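**Q** I need the structure of the sequence given here:
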Amino acid sequence: MKKMLASAAIAAAAVTLSAGTASAETTLKLSHYLPPVHGIHTDFIVPWTEQVTECTNGEVQFEIFPGGTQLGNVAKQQEQVLAGVVDIAHGLHGIPRGRFPRTSLIELPFLTEDAGAASETLWELYPEYLAPEYRGMKVLALHAHNGGLIHTANTKVETMEDMEGLRLRTPSPAVSQMLTALGATPQGLPPGEVYENIQKNVIDGTVFPWDPVKSFGLNEVLNYHLEAGAYTVPFFFVMNERKFDSLPENAQSCIDEASGEALVSKFGGWWDKWDAAGRQEAVEAGHTITELTEEERQRWREALQPVTESYIAEVGQQVDNAQEIYDAMRETLAKKEQ
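**A** Below is the predicted model:
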């Protein structure tokens, strides 16, 4: 499975999008950490680059480096943009940890399970509350996935007690604290390493929305899925600010036109589509899919309230208005989820 993804990624990296590269004035390097079969690549990244290229009449071209290529490391997306190694990157806020404390507040338990509302909330709050975390970068979009599930290989999870001792891959510090409070042992791993570690029994499962379960081939090594909707995680799509400023005005306008609110508004529908495919694959494989009961959900909420309070206090050691940001997220999400 890993060899297949790596081969596909290398093949994708070798392709410079759009014809006419010989006459192109600018070729921008764009990296992300997901396999080229993932919807992020096929539905978002590739069409976005094509839109910009068309808008600039071919004056701006793109070379994409997905996961599995030399620039596709999930832990290096932000630093590669800041250093100018790549011009644009799509990355996961939680890896490596601690870089985006303000943005990470959206990961807190049961704050939201709706990708569309979460993505629009992040974008709406970005100018006033989140911007200091993105110095040196032009933010093209912020987004988040639908509510995450608990996926396991050999243990059916229905209650908090079933979580006891499970070694589960975690995407971020906030989700790690959630898992610990529920009795599990969080294991920090890049998404691309989950398959091998489940297969080797190093971990018992993972937390993910449905879509990466399919794109990383995890339905091959998983058997049980709890639709908990207990958390989300945010992603960034950013450009080196100096590089953006160096582009002709027309190119800047084309990038702006393809980005921002117009782009962010698409993520809700995209995640629904990607998640549906991952869930259907699990159904066809005969897996056991369980939904967290309302009674059990309330137990989890009560058990996780101290996690929320502790994490906000922790972020408050770095950010003066952590509680204000969290409250703004909660209020904005409530309006968008109506």
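**Q** going forward, measure contacts between C-alpha atoms and count neighbours the same way
**A** Fine.
**Q** let me see the contact set for Pro66.
**A** Ala9, Ile10, Ala12, Ala13, Ser31, His32, Tyr33, Leu34, Pro35, Pro36, His41, Gly72 (C-alpha atoms under 8 Å, 6 or more residues apart in numbering).
**Q** tell me which residues of whichever strand or helix holds the third one come out buried.
**A** Taking DSSP states H and E as the criterion, Ala12 maps to helix 2-13. Residues of helix 2-13 classed as buried under the neighbour-count rule (16 or more other C-alpha atoms under 10 Å) are Leu5, Ala6, Ser7, Ala8, Ala9, Ile10, Ala12, Ala13.
**Q** ok, residues contacting it?
**A** Pro35, Pro36, Glu63, Ile64, Phe65, Pro66, Gly67, Gly68, Thr69.
**Q** same question for stretch 292-309.
**A** 108-110, 158-160, 177-178, 181-182, 226-228.
**Q** buried residues in the longest helix seen in the chain, which are they?
**A** In the chain, taking DSSP state H as the definition, the longest helix is helix 294-316. Within helix 294-316, the residues that count as buried by 16+ other C-alpha under 10 Å are Arg297, Trp300, Leu304, Gln305, Val307, Thr308, Tyr311, Ile312, Val315.
**Q** for stretch 253-267, same thing?
**A** Those would be 254-261, 263-267, for stretch 253-267 by 16+ other C-alpha under 10 Å.
**Q** can you give me the strands in the stretch 1-150 of the chain?
**A** Secondary structure of the stretch 1-150 of the chain (DSSP state E, counting those that start in this stretch): strands at 16-17, 26-31, 60-65, 88-92, 137-144, 149-152.
**Q** typo on my end, the stretch 201-338 of the chain
**A** 205-208, 224-227, 234-240, 288-291.
**Q** this one as well, want them side by side:
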Amino acid sequence: MLRKIAFGLAATAMMSSAQAQEVVLKVAHFLPPMSTMHSRFIVPWCDKIEAESKGRMKCQIYPAMQLGGTPPQLLSQVRDGVADIVWTISGYTPGRFPISEVFELPFMTTTHEASARAVWDFIDEHAASEFEGVKRIANWVVGPYVIHLRDKDLKTIEDFRGMKIRAPSRLGNRMLTALGATPVGMPVPQISESLSRGVIDAAIVPWEVVPATKAHELTKFHVEVSGGRSLTTATSIYVMNQKRYDSLPPELKKVIDDNSGREVSAWVAAEFKVGDEGGRAAALGRGNKITEIPADEVKRWKDASQPVVDEWIAEVTSKGHDGRKLYERAVELVEKHSRN
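**A** Next up is the predicted model:
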């Protein structure tokens, strides 16, 4: 009898221990479930950590700000533990990422995967302190930004004058100002209504965002730049609350670690590339016009936006860093990974 009782107590203790080690991670972001970010990265990433942890670690995903708040509050939510993991755009919290935002400068980035690897390495070297309080899982830039216009095409720098254009970040705002447009800052979820009501004449977003925001239904013209460099882009961060990570047992930390880093960042970027192809196809499917700006005109845009680069270098230098060296290192890393 005593042996049976002892066995029962031991079994109960083992079951309690196993249950205590089951972890459910709250993962939040601001786009709908049909978005590239949700369907092609967050869901597969969560499936992967569940499989590798043998079911001991799972995700509960909250798309479209279902935990409440607004997109600019996601970073605070993960720092404060409202969410365990979030994906957001660093430009939604101006001033919080003054060094790593270098990749949002005009004509900085190239291909999806190469730029993602450059971002990860650069942050490792120079901007890890910007992520204090969170564990970095992935850092990357989304695909090249495209100008999506309601009812007017754009071919030269002069065409920017008088246009109200949604920009992705403070550096995107400065670039549009330098090109002669009036920048209007807003998170991605506000784009559809703003285009529909005529609050903005155009929006700068990557192709992959188009289906989720119905931008291809609200615009008729789309402008790409030639030359292999992005007009501008946005730095994405996928991060975990540091205390939540620290509370995990070693074997579950390893699962998170194995699914973090440079190559995971490149994987996300590659999925965004697929999303870009789908968004572009959706625009073409509606008969919309896509214009590619030729090299000589792109040079005019690049020359006009050079003051944005110079101003960023001066700002960062004024805060005690070597702005020129940081800029040159970012360029060097992009070129290095673009050659590989």
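**Q** any idea what the TM-score is?
**A** Once superposed, the chains reach a TM-score of 0.90 (TM-score structural alignment, normalised by the length of the first structure), with 318 aligned residues with a C-alpha RMSD of 1.6 Å.
**Q** residue range for stretch 172-180 of the first structure in the second structure?
**A** With TM-score structural alignment applied, stretch 172-180 of the first structure matches the range 169-177 in the second structure.
**Q** which outside residues touch that stretch?
**A** Under C-alpha under 8 Å, 6+ apart, the answer for stretch 169-177 of the second structure is 91-92, 94, 104-106, 165, 167, 182-185, 232-234, 305, 308.
**Q** next one: Asn57 of the first structure relative to Asp43 of the first structure, how far apart?
**A** 21 Å (C-alpha to C-alpha, to the nearest Å).
**Q** I misspoke; the intended subject was Val139 of the first structure.
**A** 19 Å.
**Q** ok, the two, which is more surrounded?
**A** Val139 (21 against 13; other C-alpha atoms under 10 Å).
**Q** once you drop chain neighbours, what's closest to the residue opposite the more buried one in the second structure once aligned?
**A** Counting by TM-score structural alignment, Val139 of the first structure lines up with Arg136 in the second structure. Excluding the flanking residues, the one nearest Arg136 of the second structure by C-alpha to C-alpha, 6 or more residues apart in numbering is Val239, at 4.7 Å.
**Q** residues contacting that neighbour?
**A** Val78, Ile85, Val86, Trp87, Val134, Lys135, Arg136, Ile137, Ala138 are the contacts of Val239 of the second structure under C-alpha under 8 Å, 6+ apart.
**Q** how about the helices in the stretch 51-200 of the first structure?
**A** 77-83, 101-104, 115-125, 173-181, 194-199 (DSSP state H, counting those that start in this stretch).
**Q** deepest-packed of the ones you listed, please.
**A** helix 101-104 (a mean of 25; mean count of other C-alpha atoms under 10 Å).
**Q** which bit of the second structure covers that helix?
**A** If you align by TM-score structural alignment, helix 101-104 of the first structure falls on residues 98-101 of the second structure.
**Q** sorry, back to before: any chance of a markdown table for the buried residues of stretch 253-267 of the first structure, columns distance to Glu331 of the first structure?
**A** Shown next, in a markdown table, are those (distance: C-alpha to C-alpha, whole Å):
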| residue | distance to Glu331 of the first structure |
| --- | --- |
| Cys254 | 33 |
| Ile255 | 31 |
| Asp256 | 28 |
| Glu257 | 28 |
| Ala258 | 28 |
| Ser259 | 25 |
| Gly260 | 21 |
| Glu261 | 19 |
| Leu263 | 23 |
| Val264 | 19 |
| Ser265 | 19 |
| Lys266 | 22 |
| Phe267 | 20 |
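**Q** between those residues, which is closest to Asn219 of the first structure?
**A** For these, the minimum distance to Asn219 of the first structure (C-alpha to C-alpha) is 23.5 Å, reached by Phe267.
**Q** nearest residue to the equivalent of the closest one over in the second structure other than its sequence neighbours?
**A** Mapped onto the second structure by TM-score structural alignment, Phe267 of the first structure lines up with Val268. Nearest non-adjacent residue to Val268 of the second structure, counting by C-alpha to C-alpha, 6+ apart: Phe41, 6.1 Å away.
**Q** got it, and Gln187 of the first structure?
**A** Nearest to Gln187 of the first structure is Arg169, by C-alpha to C-alpha, 6+ apart, at 4.6 Å.
**Q** please apply the same query to Met65 of the second structure.
**A** Phe30 (4.9 Å).
**Q** list the contacts for the one you found?
**A** Here Phe30 of the second structure is in contact with Pro63, Ala64, Met65, Thr70, Pro71, Trp87, Thr88, Pro189 (criterion: C-alpha under 8 Å, 6+ apart).
**Q** from Phe65 of the first structure, how far out is the aligned residue in the first structure for it?
**A** Residue pairing (TM-score structural alignment): Phe30 of the second structure is matched to Tyr33 of the first structure. In this view, Tyr33 of the first structure and Phe65 of the first structure are 8 Å apart by C-alpha to C-alpha.
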